[in-house]
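> structure of the sequence below:
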Amino acid sequence: MSTTSPASVAPSPTPAPKPVRRAKQLPDVALALSALATTAASKWQGDELPALLWLTKTDFAAQAAAFASACTAAEAAGDTRTPQAARLKALDTLLDKGLGFVKNYLEEEYENPKAYYPEFGIEKFNKGYRLPKDRTERAAALTKLLAALVKYKFDKKKYGTAFWQPLATEYASLVSASTEAAGSRSGKVSTKVQGEEKVRKALRALIHHLKANYPDSFEARLREYGFQKESY
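Model (predicted):
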């Protein structure tokens, strides 16, 4: 019977150390990040901790203030769009319902009613016919529809000019306002995103700055600067 000497037995491999999972030190939500930046900037202003080579205390305070303003502006712009979007959706429903009656007028009057659809702003969509889906195009189509109602003498009917004119006027106004609001909000969101990048960079640097200057008490110092949560 053969025996194996202890020296010939290969040693068991040392298990690889488990990676250290560090909790996120910065919040994901912009408003929470803004609150943290404001707290940290205020604390740093009057603290003995020196400025960074690339970032002064005053500059960081300005970044935090600008980011807070950008967050507020972006939120306000979003709130403004909400009632406009809701009203446009309601108007779309009314327009689609009213269009069915206009189609009926054409069917009652002409053998080939679809031949007149383009003059009324009606276009083919899948297997049916409707006003354009795009709201800017739909607003333009309503102008054509109003003119066609008069041309083909449907303007005095129940779903004639009296029905369509106020809807078309309101729709055009809301589409214009919504487009402007969307552009304004886009600019404000862009400003917020740019500000967020600067603030995150500064806060990460500040964390390392505190750890380097207070190796034995950095956890307490981080809490003083507002980094109070273990995770966000």
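> when you work out contacts or count neighbours from here on, use the C-alpha atoms and nothing else.
Fine.
> and the residue most central in space within the chain, what does it touch?
By Cα atoms, centre = their mean, the mean C-alpha position of the chain lies nearest to residue 189, the distance being 7.3 Å. Each residue near residue 189 by Cα atoms under 8 Å, 6 or more residues apart in numbering is listed here: 70-71, 74.
> what is the nearest of the residues you listed to residue 152?
For the contacts of residue 189, the minimum distance to residue 152 (Cα to Cα) is 47.6 Å, reached by residue 74.
> where does that closest one sit, in terms of helix or strand?
helix 57-109 (DSSP states H and E).
> can you tell me which helices and strands whatever helix or strand comes next after that helix packs against?
Helices and strands here follow DSSP H and E; after helix 57-109, the next one along the chain is strand 123-125. Contacts defined by 3 or more Cα pairs under 8 Å, 6 or more residues apart in numbering; DSSP states H and E place strand 123-125 against strand 128-130.
> following the strand it packs on, which helix or strand shows up next?
That would be, after strand 128-130 and using DSSP H and E, helix 135-151.
> for that next one, which positions count as buried?
Buried residues in helix 135-151, counted by 16 or more other Cα atoms under 10 Å: 135, 138-139, 141-149.
> now do the end-to-end distance for stretch 51-60.
One end of stretch 51-60 sits 10 Å from the other (Cα to Cα, to the nearest Å).
> dump the contacts of residue 189 to CSV, plus neighbour count.
Output for the contacts of residue 189, formatted as CSV (neighbours: other Cα atoms under 10 Å):
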residue, neighbour count
70, 22
71, 20
74, 19
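> I'd like these as JSON lines, with distance to residue 232 appended.
Formatted as JSON lines, these follow (distance: Cα to Cα, whole Å):
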{"residue": "70", "distance to residue 232": "22"}
{"residue": "71", "distance to residue 232": "19"}
{"residue": "74", "distance to residue 232": "22"}
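> quick check, nearest of these to residue 229?
Closest to residue 229, out of all of these and judged by Cα to Cα, is residue 71, at 21.6 Å.
> SS state for the residue nearest to that closest one when sequence neighbours are not counted?
Closest residue to residue 71 apart from its sequence neighbours, by Cα to Cα, 6 or more residues apart in numbering: residue 192 at 5.9 Å. Here residue 192 is helix, with the state taken from DSSP: H, G, I helix; E, B strand; the rest coil.
> please generate a structure for the following sequence too, so the two can be compared:
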Amino acid sequence: MSSKATESAAAPTEPTKSVNRASQLPTSAIALAEVATNAAKAWQASELPVLLWLSKTDFAAQAAAFAESRDEADAAGDARTPQSRRLQTLDTLLNQSLRYVKGYLAEANDDKKAYYGEFGIEKVNKSYQLPRHRTERVKSLDKLLKALKAHKFDKNKYGTAHWEPLITEYKALVKDSSDTSGERSGKVSSKDQGEEQVRKALRALIHHIKAQFPDTFEAKLREFGFQKESY
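Model (predicted):
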């Protein structure tokens, strides 16, 4: 009996999938700015044509603006950190000092709580203290200084000589902190808007490269700085 040739039972191999770089752009703003900067430089030096809605020059400007706005937002955050730490320290000092003022009131009056409002002291939960919100606390500190003089506590150890330098520094830091917060919010908003534009452009550029170089797009993507398969 003649033998029959057997067909190969090996399963066909699946084609290798190319890396989907459009969905794998860096999540980090630092890395994204680097990719955008490198891609912009490569595009300007490349024969790859412009997009209908985006020129090489415009993309280079977008990448540069995004990198700059990211640096400015980070710098604004760094500037606010020392202020925040000092304000926390001053809040603690003010709270500690207030205990002595309340002690003066207790010694001088049978009903000390009746005078708390005059000193800027209010009830917070179950205790009497200065307002927690710093803008309101600044107003209460002004009342406290006036009340110290009115009740003849200004010459005491925790009188005006103790409070005035703390309050002066505190008020200045609260103002600077508010200004810095507003500045940082604006710069973060600008950075976020720039990031959206850059991501849109990079995704379009990846697809543009794939369309123009169907056989060699992997190598071309590496030339443009899309070197990592994931970030």
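> that older thread, the helix holding residue 74 of structure 1 vs structure 2, average distance?
Its aligned residues in structure 2 lie a mean 0.5 Å from helix 57-109 of structure 1 after superposition (mean Cα distance after the TM-score superposition for structure 1).
> how far away from the center of its chain is that helix?
Its chain's C-alpha centre and that of helix 57-109 of structure 1 lie 12 Å apart, by Cα atoms, centre = their mean, to the nearest Å.
> could you say which helix or strand contains residue 204 of structure 1?
Residue 204 of structure 1 is part of helix 161-213, with elements assigned from DSSP H and E.
> buried ones in stretch 27-37 of structure 2?
By neighbour count on 16+ other Cα under 10 Å, the buried set for stretch 27-37 of structure 2 is 29, 32-37.
> could I get the residues you listed as CSV with distance to residue 48 of structure 2?
Listed next are the buried residues of stretch 27-37 of structure 2 as CSV, based on distance: Cα to Cα, whole Å:
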residue, distance to residue 48 of structure 2
29, 26
32, 21
33, 21
34, 20
35, 17
36, 16
37, 17
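> distance to residue 205 of structure 2 and secondary structure for the residues you listed - can I get that in TSV?
As requested, those are exported to TSV (distance: Cα to Cα, whole Å; DSSP: H, G, I helix; E, B strand; the rest coil):
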residue	distance to residue 205 of structure 2	secondary structure
29	18	helix
32	14	helix
33	15	helix
34	15	helix
35	12	helix
36	10	helix
37	13	helix
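> closest to residue 202 of structure 2 among those residues?
Nearest member of the buried residues of stretch 27-37 of structure 2 to residue 202 of structure 2, counting by Cα to Cα, is residue 36, at 7.0 Å.
> for the counterpart of the closest one in structure 1, which residues are in contact?
Applying TM-score structural alignment, one finds that residue 36 of structure 2 aligns to residue 37 in structure 1. Contacts for residue 37 of structure 1 (Cα under 8 Å, 6+ apart) come out as 64, 199, 203.
> report the buried members of those residues.
Among the contacts of residue 37 of structure 1, those scoring as buried are 64, 199, 203 (criterion: 16+ other Cα under 10 Å).
> list the buried residues of stretch 71-82 of structure 2.
Buried positions in stretch 71-82 of structure 2, judged by neighbour count with 16+ other Cα under 10 Å: 71-73, 76-77, 80.
> quick one: which of these is nearest to residue 209 of structure 2?
After measuring those against residue 209 of structure 2 - Cα to Cα - the closest member comes out as residue 71, at 29.3 Å.
> just to revisit the earlier point, need the contact list for the residue nearest to residue 71 of structure 1.
67, 70-71, 74.
> a markdown table for the contacts of residue 37 of structure 1, including distance to residue 45 of structure 1?
Putting those into a markdown table (distance: Cα to Cα, whole Å) gives the following:
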| residue | distance to residue 45 of structure 1 |
| --- | --- |
| 64 | 12 |
| 199 | 16 |
| 203 | 14 |
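> looking at those residues, which is nearest residue 165 of structure 1?
residue 64 (49.3 Å).
> hang on, the closest one packs against residue 41?
Yes: applying Cα atoms under 8 Å as the test, residue 64 of structure 1 and residue 41 come out as touching, 7.0 Å apart.
> how many other residues sit next to residue 90 of structure 2?
When neighbours are defined as other Cα atoms under 10 Å, residue 90 of structure 2 has 17 of them.
> and for residue 171 of structure 2?
19.
> again with residue 226 of structure 1
By other Cα under 10 Å, neighbour count at residue 226 of structure 1 equals 17.
> cool, and residue 160 of structure 2?
Applying other Cα under 10 Å, we find 20 other residues in the vicinity of residue 160 of structure 2.
> find the nearest non-adjacent residue to it, please.
In space, residue 160 of structure 2 comes closest to residue 154 once its chain neighbours are excluded; the distance is 4.9 Å by Cα to Cα, 6+ apart.
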